[in-house]
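S.K.: my questions concern the predicted model and sequence given below.
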Amino acid sequence: MRFRNKPWAREKIEQHPEYFILEPEKYKGKWQEAFSVKQPLHIEIGTGKGRFITGMAKANPEINYIGIELAESVIVSVLDHLVETELPNLRLLNVNATDLKDFFDKNDVDRIYLNFSDPWPKVRHEKRRLTYKSFLKNYEDILPDGGEIHFKTDNQGLFEYSLMSFSEYGLLLKYVSLDLHNSEFEGNIMTEYEEKFSSKGNRIYRCEVKYR
């Protein structure tokens, strides 16, 4: 999906170091120093405009969160959420997910969220999918043993591909929902895309997988 370019986005990001970590490589291996309280760290890759990550930070003050988004013109919109409520347990990174190991060390992160990732449906683009094996290796390198990935999408093809990718990599499947909004799952916090797609009647798929 195309987003309107915001030429002022970089300047605004740099004006808010209380939320945006501008030199994340300096925190590799010591991310607890980026927060006022030491507690488990969860990250969302592809945080978009931030509805999910801000909602999670509000609902779970006992957990620290980092939202990661490559597009400046998108992640800058998270500030609109943060202006209303101060969230000391939330930080933002404007970086590429392919570079995770440049910023995080083994055991830095306790859980990873992947929400409504680009499905990259063409076969030649398979390696760009965030559930492709090379990404799963990157996640393994920053999670502890037994670390988890929680994945949501409305795209059935991507969901089926991801379940296969998880299985082939050797991850343990903990939870699967083929229709999240009509399931008994509690505490779901929607993303902007989730609200949009579900309002059109699209089924939402969700799973939780664990590294062995």
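M.R.: Yep, it's here. Since the model is a prediction, treat every value here as computed from it, not as a measurement.
S.K.: switch to C-alpha atoms for all contacts and neighbour counts from now on
M.R.: OK.
S.K.: and the longest helix for the protein?
M.R.: Ranked by number of residues, the top helix in the chain under DSSP state H is helix 156-169.
S.K.: what is the subsequent helix or strand relative to that helix?
M.R.: Sequence order places strand 172-177 as the next helix or strand after helix 156-169, per DSSP states H and E.
S.K.: buried sites along that following strand?
M.R.: In terms of neighbour count (16 or more other CA atoms under 10 Å), strand 172-177 has its buried residues at 173, 177.
S.K.: elements contacting that strand?
M.R.: In terms of contacts (3 or more CA pairs under 8 Å, 6 or more residues apart in numbering; DSSP states H and E), strand 172-177 is packed against strand 205-210.
S.K.: between the longest helix of the chain and strand 172-177, how big is the angle?
M.R.: If you take axes from the mean of the first three to the mean of the last three CA atoms, to 10 degrees, helix 156-169 sits at 160 degrees to strand 172-177.
S.K.: now do helix 156-169 and strand 205-210, the angle between them.
M.R.: Going by the same axes, to 10 degrees, helix 156-169 makes 10 degrees with strand 205-210.
S.K.: tell me what helix 156-169 is packed against?
M.R.: Helix 156-169 packs on helix 133-142, strand 205-210, going by 3+ CA pairs under 8 Å, 6+ apart.
S.K.: so for the shortest one, what gets flagged as buried?
M.R.: So the one you mean is strand 205-210. Buried, per 16+ other CA under 10 Å, within strand 205-210: 205-210.
S.K.: tell me the one among those nearest to Glu84.
M.R.: Within those, proximity to Glu84 (CA to CA) peaks at Arg206, which comes in at 29.2 Å.
S.K.: this is the other structure I want to compare:
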Amino acid sequence: MKIIKKIITISVISLAILVLPSFVLAQGKQQGQGVQQQDKVQDSTTHEDETVVSPQGNQQNQGEQQTGTGNRGIETAIQNLNRVTERNNDPEVGEQVRSMVQNHERVQTRTKTALQQMSQRNKAVKFLLGPDYKNAGQVRSDVVGLRNDIKKLEQIKEGSLPADAGDVQGAIDELQIEADELETQLEEQLSGFSLFGWLAKLLAN
């Protein structure tokens, strides 16, 4: 089996060496044409240039929406759970919720980094080898973790006081939205055709 994988890998690399220059050349021509058109637009008038430029804050927000890296659902859920830990007198429940909060903070960082790296993957590399399956696996794993925490929070809610139950339900709703959005953004990053994506996925596993 290992010998077969080596043979396949060598064959794919050889074919990639033949295909990559043509693909990169085509991409370069397209980029060159785009730059020429952009230069023509910029040379028209200074006022037109000023109207085209968007505030950096808006561009950053748009980038987060496109790559699903806002994590606002997790942020709101963390705030709700922190209020629960402040009011709850049950040490066991308090420790469980605090552990969730710490894990959600790590998930927030990991998913943001993973999706950004996936969105920044070189087009030529993505065409040949497919998307970044390693980061995709990390995001998928974190989504599963969020859904498991939702089930745990549903159990905690059943034994909570009304004041705590409201915040717990709010955290459940936000985590559900966040998990759904992460799955949607992940599917978008995994979409598209690639020549040897199946092989890269096999080797990643």
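M.R.: Here it is on my side, so go on. These figures come from a predicted structure and were not determined experimentally.
S.K.: can you calculate the TM-score here?
M.R.: The TM-score (TM-score structural alignment, normalised by the length of structure 2) is 0.25; 84 aligned residues with a CA RMSD of 5.3 Å.
S.K.: go through the helices and strands packed on helix 156-169 of structure 1 and name the closest to Glu168 of structure 1.
M.R.: In terms of CA to CA, the element of these nearest to Glu168 of structure 1 is helix 133-142, at 8.6 Å.
S.K.: other SSEs contacting the following helix or strand past the closest one?
M.R.: The C-terminal neighbour of helix 133-142 of structure 1 among helices and strands, as given by DSSP H and E, is strand 148-153. Applying 3+ CA pairs under 8 Å, 6+ apart, we find strand 148-153 of structure 1 packed against strand 111-115, strand 205-210.
S.K.: just put these in a markdown table and tack on distance to Thr153 of structure 1.
M.R.: Converted to a markdown table, these look like this (distance: least, CA to CA, whole Å):
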| stretch | distance to Thr153 of structure 1 |
| --- | --- |
| strand 111-115 | 6 |
| strand 205-210 | 5 |
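S.K.: residue ranges of the strands in structure 2, please?
M.R.: Remark: strands of structure 2 are absent; assignment by DSSP state E.
S.K.: ok, longest helix in it?
M.R.: Criterion DSSP H: the longest helix present in structure 2 is helix 2-42.
S.K.: hmm, back to that, could you check the angle the longest helix of structure 1 makes with helix 133-142?
M.R.: Computed by the same axes, to 10 degrees, the angle separating helix 156-169 of structure 1 from helix 133-142 equals 60 degrees.
S.K.: give the buried residues for helix 156-169 of structure 1.
M.R.: The neighbour-count check on helix 156-169 of structure 1 (16+ other CA under 10 Å) flags 158-159, 161-163, 165-166 as buried.
S.K.: cool, and stretch 133-142 of structure 1?
M.R.: Across stretch 133-142 of structure 1, burial judged by 16+ other CA under 10 Å covers 133, 135-136, 138-142.
S.K.: follow-up on the earlier one: now, which of the buried residues of strand 205-210 of structure 1 sits nearest Lys152 of structure 1?
M.R.: Arg206 (4.4 Å).
S.K.: that older thread, for the buried residues of strand 205-210 of structure 1, which two are the farthest from each other?
M.R.: Tyr205 and Lys210 (17.2 Å).
S.K.: how much space between Glu188 of structure 2 and Gln56 of structure 2?
M.R.: Separation of Glu188 of structure 2 from Gln56 of structure 2 (CA to CA, to the nearest Å): 24 Å.
S.K.: then Gln42 of structure 2?
M.R.: 19 Å.
S.K.: which one's more surrounded, those two?
M.R.: Gln42 (15 against 9; other CA atoms under 10 Å).
S.K.: that one against Asp49, yeah?
M.R.: Yes - with contact defined as CA atoms under 8 Å, Gln42 of structure 2 counts as touching Asp49 (6.1 Å).
S.K.: now do the strand or helix carrying Tyr65 of structure 1 against strand 111-115, angle only.
M.R.: Element membership of Tyr65 of structure 1, judged by DSSP H and E, is strand 64-68. For strand 64-68 of structure 1 against strand 111-115, the angle by the same axes, to 10 degrees is 40 degrees.
S.K.: ok, then the element right after strand 64-68 of structure 1?
M.R.: Following strand 64-68 of structure 1 toward the C-terminus (DSSP H and E): helix 72-75.
S.K.: from the contact counts, what lies against that next one?
M.R.: helix 9-14.
S.K.: got the buried residues for the helix it packs on?
M.R.: Of the residues in helix 9-14 of structure 1, those buried (16+ other CA under 10 Å) are 9, 13.
S.K.: sorry, back to before: same list, the buried residues of strand 205-210 of structure 1, but as JSON lines with distance to Tyr193 of structure 1 please.
M.R.: Below are these laid out as JSON lines (distance: CA to CA, whole Å):
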{"residue": "Tyr205", "distance to Tyr193 of structure 1": "13"}
{"residue": "Arg206", "distance to Tyr193 of structure 1": "14"}
{"residue": "Cys207", "distance to Tyr193 of structure 1": "17"}
{"residue": "Glu208", "distance to Tyr193 of structure 1": "19"}
{"residue": "Val209", "distance to Tyr193 of structure 1": "22"}
{"residue": "Lys210", "distance to Tyr193 of structure 1": "25"}
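S.K.: which one of the residues you listed is nearest to Leu41 of structure 1?
M.R.: Distance to Leu41 of structure 1 across the buried residues of strand 205-210 of structure 1 (CA to CA) is lowest for Lys210, with 16.0 Å.
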